[in-house]
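J.: Everything below, folded, please.
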Amino acid sequence: MIKRILFLLVFILHFTTLQASIVVLNGLTHFYKVENGQVYKGKVTLQNTGNMAQNVKIFLQDFSYRADGTTYYTAPHTNEKSNTDWIKLNTNLISLKAKERTEVYFEINVPDKIAQSGTYWSVIIVEPVEDIKPSNDNPGINITSVVRYAIQVITNYDTENVKPSLKFESVKIEKEGQQRIVKVGIANNGNLYCRPTANIEIYHRKTGEKVGTFSSMTMALLPNTSKSFNIDISKILPDKYNAVIIATDEDENAFALNVELEVKND
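T.: Alright, predicted model coming up:
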């Protein structure tokens, strides 16, 4: 009798999550009002809050996002409104001792000629460098996850007479736990960074009676991006309604949309 022995090889990946030890101390968004041919200086303040030394990469990427929740970090020059060519970092790699704090400096060299007024931007990526090492205690590989930061560098050029152009992409009602949410997709089709708020005025369809006004959080919108502005309407009873959605930016520029809403009893 031939005995067959089946060897089952099981490869186990041990995922070890490393709590981020690098923190950014001076904010994740830096704004500059710029002029042709001028040089502007900035800095990113970092600290290693951990108990071990940490290497950190610093580099530039383009950045955008959509209302469906996707975020894109792409190579420089992917975005036609990228300012990556304007920015020069003083280093691309640093090593921080435990508890050490340091500053990474950058310069913004604005071109002598810029074709179009508006907002130009990119992000400085701060990424801890972690080695993938074999484990002596367990079979397989230890995979370490790290948290990286994206610091927006937003430059506004000749924007005094530039107005935002907001477009409503979608309106839908969704249930989230015990809340009923109107999700309004708003795109910034203009050339100017802005911070709109979405408001909805709801009227009973049969009587025309106004039943309430509700608002979203204020959120930032870069040019050629979109976000979902969520409005809680949990207080509205199930029925059919007419509504006016108004998106208003910080300068009181307003964009309106008439919609029909049906709040279902679900």
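
J.: can we go C-alpha only for contacts and neighbour counts from here?
T.: OK.

J.: Tell me how far Glu80 lies from Ser234.
T.: Per Cα to Cα, to the nearest Å, Glu80 is found 41 Å from Ser234.

J.: before we move on, what about Thr119?
T.: Distance from Thr119 to Ser234, by Cα to Cα: 37 Å.

J.: ditto for Asn55
T.: In terms of Cα to Cα, Asn55 sits 48 Å off from Ser234.

J.: one more to line up against the first:
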Amino acid sequence: MLILIGISGLLMLSCADAARVSVVGKLTRSFDVAAGDVREGQIDLRCNSEDASTVRVYQSDYTFQADGSNAYGEPGTLERSNAAWISFSPSEVTLQPGQTDVIHFEMRVPDDHGLRGSYWSMIMVEAVPAPKPLADDEDDRPKITLNTVFRYGIQIVANLTGGEASLQFVRRELVAREDGLQLQIDAANNGEIWLNLSMWAELFDAQGRTLGRFTGNRQRIYPGCSAAFHIDLGKQEAGQYQSLVVADNGDENVFGAQYDLQVN
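T.: As a prediction, this is how the structure comes out:
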């Protein structure tokens, strides 16, 4: 996130150290809850700078898609946002060099037994850039200062029972690379619970003989979001192949698709 300060003229880059203030611990906090439950947690902060550093804390909705795009919307706008369930304190904190501090948060799940599946939002921790004086310039030309603002997004997830799991394979492409073939698959979560999927493919030749199982990457996908999976198939000769692709959630939710592949 870049903040532009000044007017047209000389360009001076003033990039803050990404680690001036860091969030200690996991950036995803997941809670298994029921209607009416209350959960509490904390976000630990540490100042790594030689100067005092200030951060502001606020909420955001969050979605992502397989093309790499991310959306940080107003809190509470998504159908499955839990931003309204969450309160936190403080909303701004200044840390001295070497100091640690804590953001406390509380999530109150509505007493609504119609709730089912996964609900999520983000608590954002964003560095407040310190004002920096402009350097003197002999010809008194105006200058521009660019401050790079670093922020952390902590995902707060509430998982309730009863949600439906559903996955759609929306795109596949076989890509020839220098080190071999790569099967690229986009998958969309059109269910009600978040999925933490590992994807693999078993490859068969034209005679139906298996050529092995090839493991791809693991991705977590919220409802209404999509993600890209890459499975390296190694170097294969030209010809017709079949692949059985499996996305495994590590529980009873397993999804599959079968593809005919042509290697030229």
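
J.: thinking again about what came up before, which of Thr119 and Ser234 of structure 1 has more residues huddled nearby?
T.: More crowded of Thr119 of structure 1 and Ser234, by other Cα atoms under 10 Å: Thr119, with 25 against 14.

J.: which element is that one on?
T.: For Thr119 of structure 1, the host element (DSSP states H and E) is strand 118-129.

J.: Just list what that strand packs against, helices and strands only.
T.: Contact partners of strand 118-129 of structure 1 among helices and strands, from 3 or more Cα pairs under 8 Å, 6 or more residues apart in numbering; DSSP states H and E: strand 54-65, strand 149-157.

J.: Redo these as JSON lines? Include distance to Gln179 of structure 1 and mean neighbour count.
T.: Compiled in JSON lines, these are given as follows (distance: least, Cα to Cα, whole Å; neighbours: other Cα atoms under 10 Å):
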{"stretch": "strand 54-65", "distance to Gln179 of structure 1": "25", "mean neighbour count": "19"}
{"stretch": "strand 149-157", "distance to Gln179 of structure 1": "31", "mean neighbour count": "20"}
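
J.: Quick one, which of those strands gets closest to Leu257 of structure 1.
T.: With Cα to Cα, the closest approach to Leu257 of structure 1 among these belongs to strand 54-65: 22.8 Å.

J.: Which parts of the stretch 51-200 of structure 1 are strands?
T.: 54-65, 71-74, 87-89, 93-96, 101-109, 118-129, 141-145, 149-157, 166-176, 179-188, 197-204 (DSSP state E, counting those that start in this stretch).

J.: Format these as TSV; extra columns: distance to Ile12 of structure 1.
T.: As requested, the strands of the stretch 51-200 of structure 1 are exported to TSV (distance: least, Cα to Cα, whole Å):
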stretch	distance to Ile12 of structure 1
strand 54-65	27
strand 71-74	31
strand 87-89	41
strand 93-96	32
strand 101-109	37
strand 118-129	24
strand 141-145	8
strand 149-157	30
strand 166-176	36
strand 179-188	41
strand 197-204	48
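
J.: Point out the most buried one among those.
T.: Comparing those by mean neighbour count (mean count of other Cα atoms under 10 Å), strand 118-129 comes out on top with a mean of 23.
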